[in-house]
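Colleague: my questions concern the predicted model and sequence given below.
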Amino acid sequence: MAIDYDKLVNWKFDPIEQHYTSKDSILYALGVGVSMDPLDMDQLRFTYEEDQLALPTMAVVLAYPGFFLKQPEFGVDWVKILHGEQGIQIHKPLPAAGHVVGENRITEIIDKGEGKGALIFSERKVYDKPTGDLLCTLTSTTFARGDGGFGGPKIEAPKPHAVPDREPDSVVELPTLPQAALIYRLSGDFNPLHADPRVAEAAGFKAPILHGLATLGAAGHAILKDACGYNPDRFASLRLRFTSPVYPGETIVTEIWKDGQDVSFRSRVKERDVVVLNNGHAVVK
């Protein structure tokens, strides 16, 4: 089995429509650890329906196309794929409840060579259905570990953002709940790896791991808190690379460097001193 480059890169996705409610936005915020202190009024704006706001990082769960790479006609060895990078660009603040439509496409597939895997780049644009306004653009890089050498382009992949070689300007520690993955999965990612200890053990983990996009949400929370004063209107974009899994209940420590509107960051797990997100770059207004 090998990747069918022409079929995958030219695949026409059906638009994905989604109605989401205030409750969905609250559930997402709780899933990424907002309101661990229920008396924090800044965080309560995202987890209580009065004057409610939506987290900018909730964009990643809107109009999600599902695990499409599992389709056999694409020829992807889906068991060996990893989520490598994720980007979010916010064009208009997300409403706390709404009706959206997502348009998905594959933008490129890079063949790293036999035994070296392949990189699959995808893009999702999410529009407000009633007005047609573009709300956000999501970009994702999937590392297909078992698919190198299929005869596709061997162009150089974009270089990741380098965090500054100096002490961070600030550090934000955010705990996660032991049941964080069980909450986050209710936002749409039902992979049993994040819930069933037997599946996690078979995959080589000591316990179910937190969704990578939930870890992204914790880092996004740190940026929103430290660089935006909890004002989502100031959050313009974010991009990062996933480097290691998090176990629910661990503490995510995000180091932040500020250079005007450019914010660099990386996140590590306090308990194991392991970098879990790297090469982070955000733009704030």
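Modeller: Thanks, I have the structure now.

Colleague: alpha carbons only for contacts and neighbour counts from here, please
Modeller: Noted.

Colleague: P160 and N279 touch, don't they?
Modeller: Yes. P160 lies in contact with N279 (C-alpha atoms under 8 Å); the separation is 6.0 Å.

Colleague: any common contacting residues for these two?
Modeller: R241 (C-alpha atoms under 8 Å, 6 or more residues apart in numbering).

Colleague: which one of those two has more residues nearby?
Modeller: Between P160 and N279, counting by other C-alpha atoms under 10 Å, N279 is the more crowded of the two (20 against 14).

Colleague: which residue, other than its chain neighbours, is closest to that one?
Modeller: H161 (4.9 Å; C-alpha to C-alpha, 6 or more residues apart in numbering).

Colleague: how about I256?
Modeller: Here the residue nearest I256, using C-alpha to C-alpha, 6+ apart, is F265, at 4.5 Å.

Colleague: adding another structure so you can compare the two:
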Amino acid sequence: MPIDAAAALAAAPRTGEITWDHKDVQLYHLGIGAGVPATDPRELRYVLESRLHVLPSFATVAGAGAPGVIAGLDRPGVDVDLAHVLHGGQRLRTARPLPVRGTAAVTSRITAVYDKGKAAVLVLRTEAADADGPLWTDDAEIYVRGEGGWGGERGPSGRTEVPDGEPDAVVERRVREEQALLYRLSGDRNPLHADPAFAARAGFARPVLHGLCTYGITLKAVVDTLLDGDVTRVRDYWTRFAGVVYPGETLRARMWRERTGAGAVVRVAVDVAGRGDAADPVLTGAVTVA
């Protein structure tokens, strides 16, 4: 069996060190569509080093995306075909605002392996800390088609409900034709996002956008629209990837403000404008804010 759940879970954590500076932050922000219009002060805070704010989702690529989805699959008990791999979901919890430049120790390990019948889901956790203490904890859910069916724990349901009622805000963001080619320079070099022949082997009409690019585009939309551009208010950002996005399409993000026992939450549902049914999102999730 290509996935040995017991071996994957028993494997020792991997540790390393990552570094980043303002150029890495700027490249990431450009990769998720920041800087348009190029003279807008609200956009310049993401791309101009003299006033740079770091969007928390930068944590998913800090240090060139290490360990990343591809590196995360290079583990004992895991031997899979990249053409069968999709990013199923992501959760980021921040301990404090991310610095513009830094060095951090990172520890990564597989914390769960679920049997979904026709697929397996691996949960890869990465924790980062610098000299001042913890920075973030990041969980990536890696969906591997054709690798389930061994009788393991099924895990939590991947279904999420879109809130009822009219959203508090709706914004559209066009994905540029070269968006995936630019975003992959931040670390995720999976050929699914660049090579048409590889994408065809994986069952797609053409290369698809990185799920984490949609993830970053969505968080930026929430911060810019409902948080007054204040990146430091984001505490927890969780999403489920429910469909694919192709470069050149336009994302439509609907946002609902809610109050819970834990504080303020912005729920999000993102679909592709022009496909028709807004009830069939490509991403759903929630942002917990201060």
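Modeller: Great, that's in hand. On a predicted model such as this, the values are computed, not experimentally measured, just so you know.

Colleague: about what we covered before: for the residue nearest to N279 of the first structure, pull up the helix or strand it's in.
Modeller: For H161 of the first structure, there is no enclosing helix or strand under DSSP states H and E.

Colleague: coming back round to it: mind telling me what element whichever residue in the second structure pairs up with the residue nearest to I256 of the first structure is part of?
Modeller: Alignment note (TM-score structural alignment): F265 of the first structure maps to V268 of the second structure. If you go by DSSP H and E, V268 of the second structure is part of strand 263-273.

Colleague: who touches that strand?
Modeller: For strand 263-273 of the second structure, using C-alpha under 8 Å, 6+ apart, the contacting residues are 162-163, 172, 218, 222, 245, 249-259, 278-290.

Colleague: can you pull the contacts of the residue nearest the centre of the first structure?
Modeller: Per C-alpha atoms, centre = their mean, the C-alpha nearest to the average position across the first structure is that of L213, at 3.5 Å. When contacts are counted by C-alpha under 8 Å, 6+ apart, L213 of the first structure is found next to V60.

Colleague: can you tell me the SS state at it?
Modeller: For L213 of the first structure, the assignment made with DSSP: H, G, I helix; E, B strand; the rest coil gives helix.

Colleague: any idea how far it lies from P95 of the first structure?
Modeller: Separation of L213 of the first structure from P95 of the first structure (C-alpha to C-alpha, to the nearest Å): 20 Å.

Colleague: contacts for stretch 9-22 of the first structure next, please.
Modeller: Contacting residues not belonging to stretch 9-22 of the first structure are listed as 49, 52, 62-65, 96-109 [C-alpha under 8 Å, 6+ apart].

Colleague: the helices in the first structure, which residues?
Modeller: 5-9, 22-31, 41-44, 180-184, 197-202, 212-228 (DSSP state H).

Colleague: okay, those in TSV with distance to D169 of the first structure next?
Modeller: Shown next, in TSV, are the helices of the first structure (distance: least, C-alpha to C-alpha, whole Å):
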stretch	distance to D169 of the first structure
helix 5-9	41
helix 22-31	26
helix 41-44	22
helix 180-184	28
helix 197-202	37
helix 212-228	10
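
Colleague: for these, which one sits closest to Y127 of the first structure?
Modeller: helix 22-31 (16.8 Å; C-alpha to C-alpha).

Colleague: show me the contacts for A129 of the second structure.
Modeller: Listed by C-alpha under 8 Å, 6+ apart, the contact partners of A129 of the second structure are 104-106, 135-136.

Colleague: so which of the residues you listed belong to strands?
Modeller: 104-106, 135-136 (DSSP state E).

Colleague: H87 of the second structure: which of these is nearest?
Modeller: For these, the nearest to H87 of the second structure is W136 (19.6 Å; C-alpha to C-alpha).

Colleague: list the contacts for the closest one?
Modeller: Per C-alpha under 8 Å, 6+ apart, neighbours of W136 of the second structure: 59, 92-96, 127-129.

Colleague: ok, the residue nearest to it when sequence neighbours are not counted to L9 of the second structure distance?
Modeller: With sequence-adjacent residues excluded and distances taken as C-alpha to C-alpha, 6+ apart, W136 of the second structure is closest to T94, at 4.4 Å. T94 of the second structure is 25 Å from L9 of the second structure, where distance means C-alpha to C-alpha.

Colleague: one more: D24 of the second structure?
Modeller: 32 Å.

Colleague: tally of neighbours for the residue mapped onto V126 of the first structure from the second structure?
Modeller: Using TM-score structural alignment, the partner of V126 of the first structure in the second structure is A128. For A128 of the second structure, the count of nearby residues is 23 (other C-alpha under 10 Å).

Colleague: who are the contact partners of the closest residue to A128 of the second structure other than its chain neighbours?
Modeller: For A128 of the second structure, ignoring the flanking residues on the chain, the nearest one in space by C-alpha to C-alpha, 6+ apart is V106 at 4.4 Å. V106 of the second structure makes contact with 15-18, 126-129, according to C-alpha under 8 Å, 6+ apart.

Colleague: let's see 6 Å
Modeller: 15-17, 127-128 (C-alpha atoms under 6 Å, 6 or more residues apart in numbering).

Colleague: from those, which single one is nearest T239 of the second structure?
Modeller: E127 (18.1 Å).

Colleague: any idea how far Y46 of the second structure is from the residue nearest to the closest one when sequence neighbours are not counted?
Modeller: Distances taken as C-alpha to C-alpha, 6+ apart put T137 closest to E127 of the second structure, at 4.5 Å, once the chain neighbours are dropped. For T137 of the second structure, the distance to Y46 of the second structure equals 23 Å [C-alpha to C-alpha].

Colleague: surely D115 of the second structure and G146 touch.
Modeller: No. Using C-alpha atoms under 6 Å, D115 of the second structure is not in contact with G146; the gap is 10.4 Å.

Colleague: now, of the contacts of stretch 9-22 of the first structure, which are buried?
Modeller: 52, 62-65, 96-97, 99-106, 108-109 (16 or more other C-alpha atoms under 10 Å).
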